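J.: Need the 3D shape of this:
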Amino acid sequence: MPSRTLSSFTLSDLAFSWPDGEQVFDGVDGVFPGGRTGLVGRNGVGKSTLLRLIAGRLTPDRGSVTVAGDLAYLRQDLTLDPTRTVDAVLGIEPQRKAVHRIESGQGMDDDFAVATGQWDVEERAVATLDRLGLAHVAGTPESLGRTVGTLSGGETMLLGVTAALLAEPQVLLLDEPTNNLDLRAKSRLYAAIDQFAGIAVIVSHDRELLDRMDTIAELRSGELRFFGGNFAHYLDAVDTEQEAARAAVRDARADVRRQSRELVETQTKIDRRQRYGKKTESSIPRILAGERKRQAQASAGKLRGVHADRLDDARRTLTEAEDAVRDDKEIRIDLPDSVVHPGQRVLELDTTLASGQRVELSVIGPERIALVGRNGIGKSTLLRAVSEASPSVPWRSLPQRLDVFDESRTLAQNVADAAPHAADEQIRGRLARFLFRGRDADVPAAALSGGERLRAALATILLAEPPPRLLLLDEPTNNLDLPSLRHLTEALAQFRGALIVAGHDLPFLREIGPTRWLELTEEGLSEIDPPA
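T.: This next block holds a predicted model:
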C-alpha cells in the first residue's frame, strides 16, 4: 500500500502533437482528486495518450503535469509482447538477477547497490500474485522467469496490475485493466482497486468497474470535465445536460424563425412607406420632400439594423446551442451477407489441446456458440485449433492479441492485403464506416490505439475476400467504447453465418443470441445452460 496519500494532482496547459504534426491536446487543464477516477471518452480521443503524458512516457509540447509522489502505470497493450518474462513485467528482473548473483558468490559492487532493500523481492512478488489469484502462474520464485507468451491475455493483464501494486505508488494509472479478465479475476481486481489508498486514474469501458469510481473525468474535444460520482451519475448528468441543450436548440431555432419573420415584415413596411412617400413628394415643396426622405431613410435603416442585429444574435445563440448538443460519429458495421444453411457442415474438430484437454466439436449450420471458461484454461488455444482444423467454409479469426497486421504497413494496405480484388476507393469507403477517414487510413498499424486497433482488426477481417461465413472472435469487446459495442452487438445478432465467440462479457454474449453455450474446463469441453 502507498506510504502516504495525495489529495490531488494537476495538469496545466498541457499540449501534445505527434511527430507527423497531428495535434492531440492544446492546453488541457485539470485537477484529478483523491480516490478513484474513471477516465472516459470515445475511442481515439486520446485517453491512453493522456495517461502516457501523466506517466512521463511522452513529453508534452507545452505545459506540465504535477504529481508529488511515486507513480505506477499499466499500459493497455501489455498483452502485445509475448517475449517478456514475468519478472520483467513486474519490474523486478534486475533485482532478482542481482540477488541470485550475490547468493551464488558472483556478485559485483553494482549488484549490492541494486539488491539493497530488495532481498525479499521474490517473496513479495509471489505473495502479491497470490492475492490477485495468480498463484498458478508464478506461485514460486523459480516460475517468475516464464514468458508472457505462455499466459492468457487475462493472466497477463492481472500480472500488469500486480506489477503496478508491487511498486507501492501514490498514483496508480490503469489503462483498460479488465480486458480479457474472467468474472473471478475481475472481482479480485475490483477488490484490489477498492483497497488502493492513493489516487487511481482508470481508463475503462467496463460499466461495473466505472460504477465503483468516486469521480468520472470525461475527455472530449481535447478538454477534461469532471463529474462527481460514479458512471451512472455521469450518464444521468450528461442526459440532463443534453435534454436541456436540445430544448435550447428548439428555442433558439424558434427565435431565429421569429426574428427572420420580423425582419421581413419590417422590410415590407419600409417598402410600403417608401412607395407612399413617392406618391406624396409631388404635392409638397422639394426641400421639405427631400428632408422627409432623408429622415425616412435614416429611420428605416435604423429599424432594419435593429432587426438584423436581433437575427444575428439569434443565429449566434442557435450555433452555441447546437454546439452543446453531442453529435458524435459512430461506427457502422455491415457484416458480410454470407449465409450458412441449416444442416450444412461447417466444422469437425477432434483433438487434444496443448494443455491436455480432449476436445470434440461439431458446428453445423448457422450455429452461434458462446465459449466461456476461466482465464488460462485454453479458450484462445481452442479457437486456434478450430482455425487449424480446415473449416469447410470461408472463415476469419479475430485473435485476442489483435496481431492480424503487418505493423509496418498502413491500415489501408493491411485491408488491401486481405481483400486484393477490392478497389482503393471501396477499401477507403468501407474503412470510413469504421471511422477511419482520409489520412486516418494511411496511419501505420503500429501507431493505432487500443480501441482503434480493435476497430481496424474488425474492418480487416470483415472486408476480407472471400466474405467469411464463419467468424472466430476472441474477446471482441475489449477497448470498444459503449456506442461501438452496441453497433457490434447489433451486427453480430444479424449475422447469418456461423459464429464462435470466446469472452467473459456475459451481457454481450447473451445479446448476440447464442444457440449453444460451451464451457472449457480442465476436463474438456461441455455444453452448459446459459449463465444467469
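
J.: For the rest of this, base every contact and every neighbour count on C-alpha atoms.
T.: Will do.

J.: Hmm, residue 9 and residue 32 touching each other?
T.: Yes. Using Cα atoms under 8 Å, residue 32 is in contact with residue 9, at 5.4 Å.

J.: For stretch 46-54, give me every contacting residue.
T.: Residues outside stretch 46-54 that contact it (Cα atoms under 8 Å, 6 or more residues apart in numbering) are 24, 39-41, 58-60, 65, 76, 173, 175, 203, 219, 222, 449.

J.: buried stuff in that stretch?
T.: 46, 47, 48, 49, 50, 51, 52, 53, 54 (16 or more other Cα atoms under 10 Å).

J.: Might you specify the subset of the residues you listed located within helices?
T.: 47, 48, 49, 50, 51, 52, 53, 54 (DSSP state H).

J.: Next, format those residues as JSON lines and append distance to residue 384.
T.: Below are these laid out as JSON lines (distance: Cα to Cα, whole Å):
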{"residue": "47", "distance to residue 384": "32"}
{"residue": "48", "distance to residue 384": "30"}
{"residue": "49", "distance to residue 384": "32"}
{"residue": "50", "distance to residue 384": "35"}
{"residue": "51", "distance to residue 384": "33"}
{"residue": "52", "distance to residue 384": "33"}
{"residue": "53", "distance to residue 384": "37"}
{"residue": "54", "distance to residue 384": "38"}
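
J.: before we move on, back to that, tell me which of the buried residues of stretch 46-54 is nearest to residue 295?
T.: Closest approach to residue 295 among those (Cα to Cα): residue 46, at 60.4 Å.

J.: ok, which stretches of the stretch 301-450 of the chain are helices?
T.: Counting by DSSP state H, counting those that start in this stretch, one finds helices in the stretch 301-450 of the chain at the ranges 379-388, 411-418, 424-433, 450-462.

J.: what's the closest of those to residue 179?
T.: It is, among the helices of the stretch 301-450 of the chain and with distance given as Cα to Cα, helix 450-462, at 10.7 Å.

J.: Go ahead and name everything in contact with the helix or strand that the closest one is followed by.
T.: Once helix 450-462 ends, the next helix or strand along the chain (criterion: DSSP states H and E) is strand 470-474. Contacts with strand 470-474, where a contact means Cα under 8 Å, 6+ apart, come from 346, 380, 383, 393-400, 497-503.

J.: Alongside the first, I'd like the structure of this one:
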Amino acid sequence: MSTFPTSLTCTSLSFAWPDGTAVFDDLQVAFGPGRTGLVGVNGSGKSTLLKLIAGELTPADGTVRVAVEVGYLPQNVTLDTALRVDEALGVAATRAALHAIEAGDATEEHFDVVGDDWDVEERTLATLGELGLGHIDLDRTVGEVSGGESVLLRLAALLLRRPDALLLDEPTNNLDLYARRRLYAAVEAWSGIMVVVSHDRELLDLVDQIADLHDGRITTYGGNFTAYEEALAVAQEAAERMVRVAESDVRRQKRELIESQTKQARTDRKGRQLAASGSHGKALMDAMRRRAEETAGRNKHLHEGRLDDARRRLSEAEETVRVDEEIRIDLPSTAVPYGRIVLTVEDLEIAYGTGASRALTIGGPERIALTGRNGAGKTTLLRTIAGDLPPVAGRAEVHVPMRFLPQRLDVLDDTLTVAENVARFAPRATNNVIRARLARFLFKGARADQRADTLSGGERFRASLAALMLADPAPQLLLLDEPTNNLDMASVRQLTAALASYEGALIVVSHDMPFLESLGITRRLHLEGGELKEIDREAVGYPS
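T.: This is a model prediction of the structure:
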C-alpha cells in the first residue's frame, strides 16, 4: 500500500453541469490513509466529487491530484450481461494463459501474460468467497447473477486489482442483509485509503472519520458516524444558543434605541417650551439647541450602531445553524376502504426461472414488506405485478390505480426537465400547480427546469417519486423497490413520514430494516426458491 501521507487532493476545485448548475466553487479537500465516510444531503455533490477524483469528470477549474492507484465503485453498477464472470473480474486473460501453460503450451506469450500472478485463480476464488460469492462459477455469465451480486462482483474486481485507494458510492444499495455483512467485513479489513459515500449507518460506523459536505465546503470530524452526529449535535446546540443570545441582544438594543428616542423627544419638548417662555436670551437658547442636537445625534448614532452590530452578530450566529432542506410530501387522496381487494395473484409463475408463487390477495390499506435474498426474484415479481413483464403462467390482477417506483428509477425521460416529466404523468395539471407541488420535493424555481440526466441519485429519486405521487389518478397501490437506496438520512425520515400519511395499499421491497420497521408493516412476505411465504408478523427480524 502507498505511504503517501495525503494521496487524494482537490485544490480550488470548481465544477458545474453543462446547463450551468454549479456544484463546487473553490473546494479544498484531501484524503489520506484510513476509511473516510463522505456524507451530505442529496444533491450536495458527493457522487460528483468521487467521479472527479476517479477521473470520470473533468473540473472546470482547480486540480485533482491522485498520487496512487484508485479503484472506483459507482453508485449504479452496470456490467455487460454477456460477459463471463472471469472477464468481469479482469482475470480472464491471465486465467486462460495459465490454463494453456498447464495444458502444455509453453509459448512465451502465455508466460508474459501470467507474469508473477500464478495464484490468480486461488486469489479470485478466495476473494469471491470472502464476499459471499463462492457459489458463482467463473465461467458463468454476468446475466446469471442478481443485481446485488453484480455489485459485489464489481467490488471483487477492484479488490483483485489491489489498488491503493477505494472510492465506494452507496455500495450497500441493492444488497440483502447477508451481502451487506460481507461488504462490512471487506470494509473493516481494508488497510489503504477509502472514501465511501453511504446513507447506511452501520457501514458509516466502521469508518475512521466523517467528511461532511455542506454548502460546497467539507468539514472533517474524527471518529465514526455516531461520533459525528454527537459532535454535530453539540455544535448545533452551541450555535442555537448563540442565536438566542444574539436575538436577546437585538431586542435589548431596539429597546434602548426607543428609550433614547423617547428621552430625546421629551428633551426637545422642554426646549421648545423654554424657548416659548422667553425666560432665556436668544443666544443662550441657540447654544442650548446646538448642544441638544449634537447630543441627540451622538446618541442616535451610538444606539443605531449598537443595533446594527447586534443584527450582524445575529446574522453570523444564524449562519452557523444548519437548516438542511428536507422533502415535504402532501399525498393526494388515496384512501382504500378496509376489505376492498386491490391485488389478486393466482398460480403466478414469473420470468427468469424464479419459480411460482402461491395464491395471494391484498386488500384495503395493507402494508406489505417483501423480503428475500439477492436473486430471489423480488424485483421480477414487482415488475410482473406492475405489468412491465408478462407472467410465464397464472395471473396478477390490480384492481385500483397503481404506481411502481423501480429500483433503477427509469420512470423519467432524461431528455425532459423535472417539471416536464411530472407533466407527463399529470397532463391536466397547470404549470403553476406542478411547480408548486414540486417545491415540496425541493425542486424550487430553476431546479424544476433541470434536465433529468443532470440529477444526482437522490434528486432523481425525488423527481421520480414526485412524478408518481402527483400523477392523475392518484395511486391507491404503491410498489416501491428499494426506495431508500439513494436517499440521505434526512430524506429517509421524510419519506417515512410521507408514507405514514399514505392511505392506500403498499408493497415495499427493502433490505433497510429500520425503514421497514418504521412503516407500520402489517404483513411480511418472504420470497425464497420461487415460493412466496407469509412470515409471522410478530416474528423478530426478517429472513435475509
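
J.: on that earlier part again, name only those of the contacts of stretch 46-54 of the first structure that count as buried.
T.: The neighbour-count test (16+ other Cα under 10 Å) marks 24, 39-41, 60, 65, 76, 173, 175, 203, 219, 222, 449 as buried among the contacts of stretch 46-54 of the first structure.

J.: and residue 238 of the second structure, what pairs with it in the first structure?
T.: For residue 238 of the second structure, the aligned position in the first structure is residue 244, judged by TM-score structural alignment.

J.: what about its match, how many residues close to it?
T.: 15 (other Cα atoms under 10 Å).

J.: mind checking the SS state of it?
T.: Three-state assignment for residue 244 of the first structure (DSSP: H, G, I helix; E, B strand; the rest coil): helix.

J.: And for the one 5 residues further on?
T.: Reduced to three states with three-state DSSP, the structure at residue 249 of the first structure is helix.

J.: so it makes contact with residue 321?
T.: Yes. Residue 249 of the first structure is within contact range of residue 321, at 5.2 Å (criterion: Cα under 8 Å).

J.: Mean per-residue distance, the helix or strand where residue 295 of the first structure lies versus the second structure.
T.: Taking DSSP H and E as the definition, one finds residue 295 of the first structure inside helix 286-324. Taken over the aligned residues, the distance from helix 286-324 of the first structure to the second structure averages 1.6 Å (mean Cα distance after the TM-score superposition for the first structure).

J.: by contact count, what packs against that helix?
T.: Here helix 286-324 of the first structure touches helix 231-280, going by 3 or more Cα pairs under 8 Å, 6 or more residues apart in numbering; DSSP states H and E.

J.: Just want the angle from the helix it packs on to helix 286-324.
T.: 170 degrees (axes from the mean of the first three to the mean of the last three Cα atoms, to 10 degrees).

J.: Show me what helix 231-280 of the first structure is packed against.
T.: Counting by 3+ Cα pairs under 8 Å, 6+ apart, helix 231-280 of the first structure packs on strand 223-228, helix 286-324.

J.: That one vs the second structure, average distance?
T.: Averaged out, helix 231-280 of the first structure is 1.5 Å away (mean Cα distance after the TM-score superposition for the first structure).

J.: And for whichever residue in the first structure pairs up with residue 203 of the second structure, nearest residue in space, chain neighbours not counted?
T.: Counting by TM-score structural alignment, residue 203 of the second structure corresponds to residue 209 in the first structure. Counting by Cα to Cα, 6 or more residues apart in numbering, residue 209 of the first structure lies nearest to residue 190, which is 6.9 Å off, once chain neighbours are set aside.

J.: Count the neighbours of that neighbour for me.
T.: If you count neighbours by other Cα under 10 Å, residue 190 of the first structure ends up with 16.

J.: Tell me the counterpart of it in the second structure.
T.: Residue 190 of the first structure maps onto residue 184 in the second structure, by TM-score structural alignment.

J.: Pull up the gap between residue 510 of the first structure and residue 530 of the first structure, please.
T.: 8 Å (Cα to Cα, to the nearest Å).

J.: follow-up on the earlier one: so the match of residue 190 of the first structure sits in a strand?
T.: No. Applying three-state DSSP, one finds residue 184 of the second structure to be helix, outside a strand.

J.: Was I right to think it contacts residue 203?
T.: Yes. Residue 184 of the second structure is within contact range of residue 203, at 6.2 Å (criterion: Cα under 8 Å).

J.: correct me, but residue 98 of the second structure touches residue 110?
T.: Yes. Applying Cα under 8 Å as the test, residue 98 of the second structure and residue 110 come out as touching, 7.1 Å apart.

J.: These two: who's more crowded?
T.: residue 98 (23 against 19).

J.: Which SSE is immediately downstream of the helix or strand hosting the more buried one?
T.: Assessed by DSSP H and E, residue 98 of the second structure sits inside helix 92-102. Using DSSP H and E, the next helix or strand after helix 92-102 of the second structure towards the C-terminus is helix 108-114.

J.: helices or strands next to that following helix in the packing?
T.: So helix 108-114 of the second structure, by 3+ Cα pairs under 8 Å, 6+ apart, packs with helix 92-102.

J.: So between residue 510 and residue 530 of the first structure, which is more surrounded?
T.: Between residue 510 of the first structure and residue 530, counted using other Cα under 10 Å, the more crowded position is residue 510 (17 against 14).

J.: Can you tell me what residue 466 of the first structure aligns to in the second structure?
T.: Looks like residue 466 of the first structure aligns to residue 473 there (TM-score structural alignment).

J.: if I read this right, its match contacts residue 401, doesn't it?
T.: Yes. Between residue 473 of the second structure and residue 401 there is a contact at 6.7 Å, judged by Cα under 8 Å.

J.: Provide the count of other residues in contact range of residue 351 of the first structure.
T.: 16.

J.: Report the separation between it and residue 400 of the first structure.
T.: Distance from residue 351 of the first structure to residue 400 of the first structure, by Cα to Cα: 21 Å.
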